[in-house]
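**Q** A predicted structure for the sequence below; I have some questions about it.
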Amino acid sequence: MNPLSDFPITRKWPARHPERLQLYSLPTPNGVKVSIMLEETGLPYEAHRVAFDSNDQFSPEFLSLSPNNKIPAILDPDGPGGRPLALFESGAILLYLADKTGRFAPQDAAARYETIQWLMWQVGGVGPMFGQLGFFHRFAGKDYEDKRPRDRYAAESRRLLGVLDQRLAGREWIMGGDYTIADIAVFPWVRNLVGFYGAGEIVGFDGFAHVRRALDAFAARPAVRKGLDVPGAD
């Protein structure tokens, strides 16, 4: 019996390999957090594209899995206790995959909570602020003569980059020598800020040498390069 057949989302996106973890996503900063994590861990998975241009995220099938209508979401046929598990929210998914595989999160309790602290820092600060700056800088800036909204988010994004730069001074990764879910969460957003959003100059990105060095190391990882393109076009 297909363990996923009871989930409405599989009617819109049928699982060709129902024994594998199912990923519903797009290659956005939040989306690629999970595809990169899956590539890093080597877990078998099947990716499904949730097309925003056709409002897939508002379909009843997608909302049955992700009621907040945001990507990414997963459906794991082999969840806790061997039962299927559905999850949305990229931070929660990263924690789940780290626990499932025993990788990219420290086993030591204190270090684990410190890692989660930086994961929450990305979820609550970096993502919202960088995303708002991207909206006002790349997309809507020309529609607003008043540049205070853009400048507000630019200033806060610059501050956050300063926090990250200070943290990385003398450290290879956010948690030191170990690459963790904190890095997997943070660096797709940094990459998007200076790449897709083109906001490097307005935040003074060249002045954050430690962030630039870590971003280059992140982008050079084979699993990152592959995960950044998941899911591809249908």
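**A** Thanks, I have it.

**Q** alpha carbons only for contacts and neighbour counts from here, please
**A** Noted.

**Q** residue contacts, Ile71?
**A** Neighbour list for Ile71: 24-26, 30-31, 50, 57, 88-90 [criterion: CA atoms under 8 Å, 6 or more residues apart in numbering].

**Q** Asn192 reaches Pro29, doesn't it?
**A** Yes - between Asn192 and Pro29 there is a contact at 6.7 Å, judged by CA atoms under 8 Å.

**Q** quick revisit: in helices, which of the contacts of Ile71 appear?
**A** Using DSSP state H, the members of those that fall in helices are 30-31, 90.

**Q** buried ones among those?
**A** Listed as buried from those are 30-31, 90; burial here means 16 or more other CA atoms under 10 Å.

**Q** just send those residues back as CSV, with distance to Arg138 too.
**A** Listed next are those as CSV, based on distance: CA to CA, whole Å:
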residue, distance to Arg138
Asn30, 18
Gly31, 20
Ser90, 24
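
**Q** and after the helix or strand harbouring Val190, which helix or strand comes next?
**A** Per DSSP states H and E: Val190 is located in helix 181-194. Per DSSP H and E, the first helix or strand lying C-terminal to helix 181-194 is helix 209-219.

**Q** so what does that next one touch, helix or strand wise?
**A** The helices and strands touching helix 209-219, judged by 3 or more CA pairs under 8 Å, 6 or more residues apart in numbering; DSSP states H and E, are helix 148-168, helix 181-194.

**Q** could I get the ones you listed as CSV with distance to Phe104 and mean neighbour count?
**A** Below are the helices and strands packed on helix 209-219 laid out as CSV (distance: least, CA to CA, whole Å; neighbours: other CA atoms under 10 Å):
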stretch, distance to Phe104, mean neighbour count
helix 148-168, 17, 18
helix 181-194, 6, 23
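
**Q** could you dump these to a markdown table with distance to Gly81?
**A** Below are the helices and strands packed on helix 209-219 laid out as a markdown table (distance: least, CA to CA, whole Å):
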| stretch | distance to Gly81 |
| --- | --- |
| helix 148-168 | 38 |
| helix 181-194 | 24 |
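
**Q** adding another structure so you can compare the two:
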Amino acid sequence: MTARLQKLQTHLKMASQSDIHLYTAGTPNGIKVTILLEELGLQYKTTNIDISKNTQKEDWFLEINPNGRIPAMTDKFTDGSTIRLFESGSILQYLVDRYDSEHKVSYPHGSKEYYEVNNWLHWQMGGLGPMQGQANHFTRYAPEKIPYGVSRYQNETRRLYRVLDTALAKSESGFLVGDRVTIADISSWGWVSSAKWAGVDIDEFPNLKTWLYKLLERPGFEKGRHNPTKHTAFEMAKLSEEELDAKAEGARNWVQAGMKADAKK
């Protein structure tokens, strides 16, 4: 065996080895990563970050994600060193780029489908997540109900749901891109599953509702959504508005406390 071939084989072996450690919580952004990890069949360790206690603001966590948000991840890189990943979209891209060589949930780099997946990933990161997050805040966590804020962000979330619903109506496969589930679907699924928490009725969007429950049938989604904690969005969707507000009461206090702490830094 030539030295060049040995070097290549060593590189390939190192590239396939992982030491994935995910620091996360059971939020729409957090479960994106665990769902993808399960879909890829990868081994990984999970640390549950208690965001109600601001664990994500501790110095050790900030070394992994200086922005102090979940999810964050470390892995063994191809040269044996440690690589850090933060921002959920970045983590999803890293995982498929490095570990999905068979394109189970991705498309070859440079293909039209590859760029279409990127379109939807960036759309979710820049639109659906932030807008629905604000709908959550003004609907559930604000110390007082501000009708303008509630209406503004619920309506924008509905508009974005309509974009998804329209795209899925044109899909022959039932997925956002091509003939397979991808990170385009995975990135948005956790947000859509929590529609009721944002004050949005999923029944307004029949294609999106079909997509939501179709993906729930996949073992990777079912297992990944419950890591690191039980995913309760579908149970929450059965509650009345009064019951949901009561559920939000405890969280409202630590959300407000966290905002005050951030403002002082």
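**A** Looks like it came in fine. Being a predicted model, the structure only gives us computed values, none of them experimental.

**Q** of the helices and strands packed on helix 209-219 of the first structure, which is nearest Phe135 of the first structure?
**A** Closest of these to Phe135 of the first structure is helix 148-168, at 8.4 Å (criterion: CA to CA).

**Q** ok and that closest one relative to helix 209-219, angle-wise?
**A** 80 degrees (axes from the mean of the first three to the mean of the last three CA atoms, to 10 degrees).

**Q** identify the residue spatially nearest to Leu133 of the first structure, adjacent ones excluded.
**A** Tyr153 (5.1 Å; CA to CA, 6 or more residues apart in numbering).

**Q** these two touch, right, the one you found and His137?
**A** No - counting by CA under 8 Å, Tyr153 of the first structure sits too far from His137 to count as a contact (9.4 Å).

**Q** report the set of residues contacting both of Asn192 and Pro29 of the first structure.
**A** What both Asn192 of the first structure and Pro29 touch, as defined by CA under 8 Å, 6+ apart, is an empty set.

**Q** is Gly258 of the second structure in contact with Asn54, as I believe?
**A** Yes - Gly258 of the second structure is within contact range of Asn54, at 7.2 Å (criterion: CA under 8 Å).

**Q** for stretch 133-142 of the first structure, buried residues please.
**A** Quick answer for stretch 133-142 of the first structure (16+ other CA under 10 Å): 133-134, 136-137, 141.

**Q** next: stretch 41-55 of the second structure.
**A** 48-49, 51, 54-55.

**Q** contact partners of that stretch?
**A** Contacts of stretch 41-55 of the second structure (CA under 8 Å, 6+ apart): 18-25, 37, 56, 61, 70, 228-229, 251, 254-255, 258.

**Q** endpoints of it, how far apart?
**A** Stretch 41-55 of the second structure has an end-to-end distance of 28 Å (CA to CA, to the nearest Å).

**Q** how distant is that stretch from the center of its chain?
**A** In this view, stretch 41-55 of the second structure has its centroid 13 Å away from the chain centroid, taken as CA atoms, centre = their mean, to the nearest Å.

**Q** ditto for stretch 77-93 of the first structure
**A** 16 Å.

**Q** got it, and stretch 57-75 of the second structure?
**A** Taking mean C-alpha positions (CA atoms, centre = their mean), stretch 57-75 of the second structure and its chain are 16 Å apart.

**Q** and for stretch 208-222 of the first structure?
**A** That offset, for stretch 208-222 of the first structure, works out to 16 Å (CA atoms, centre = their mean).

**Q** what span of the second structure lines up against it?
**A** Counting by TM-score structural alignment, stretch 208-222 of the first structure pairs with residues 205-219 of the second structure.

**Q** about what we covered before: filter the buried residues of stretch 133-142 of the first structure down to the ones in helices?
**A** 133-134.

**Q** how many residues are close by Gly80 of the second structure?
**A** Residues near Gly80 of the second structure, counting by other CA atoms under 10 Å, number 13.

**Q** which residues touch the residue nearest to it when sequence neighbours are not counted?
**A** Counting by CA to CA, 6+ apart, Gly80 of the second structure lies nearest to Met14, which is 7.1 Å off, once chain neighbours are set aside. Met14 of the second structure sits next to 77-80 when contact means CA under 8 Å, 6+ apart.

**Q** okay if I get those as JSON lines plus distance to Leu128 of the second structure?
**A** Formatted as JSON lines, those follow (distance: CA to CA, whole Å):
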{"residue": "Phe77", "distance to Leu128 of the second structure": "31"}
{"residue": "Thr78", "distance to Leu128 of the second structure": "33"}
{"residue": "Asp79", "distance to Leu128 of the second structure": "36"}
{"residue": "Gly80", "distance to Leu128 of the second structure": "36"}
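
**Q** out of the residues you listed, which comes closest to Trp120 of the second structure?
**A** Using CA to CA, those come closest to Trp120 of the second structure at Phe77, 27.0 Å.

**Q** how close does that closest one get to Ser16 of the second structure?
**A** 9 Å.

**Q** which of these two has more neighbours?
**A** Phe77 (18 against 13).
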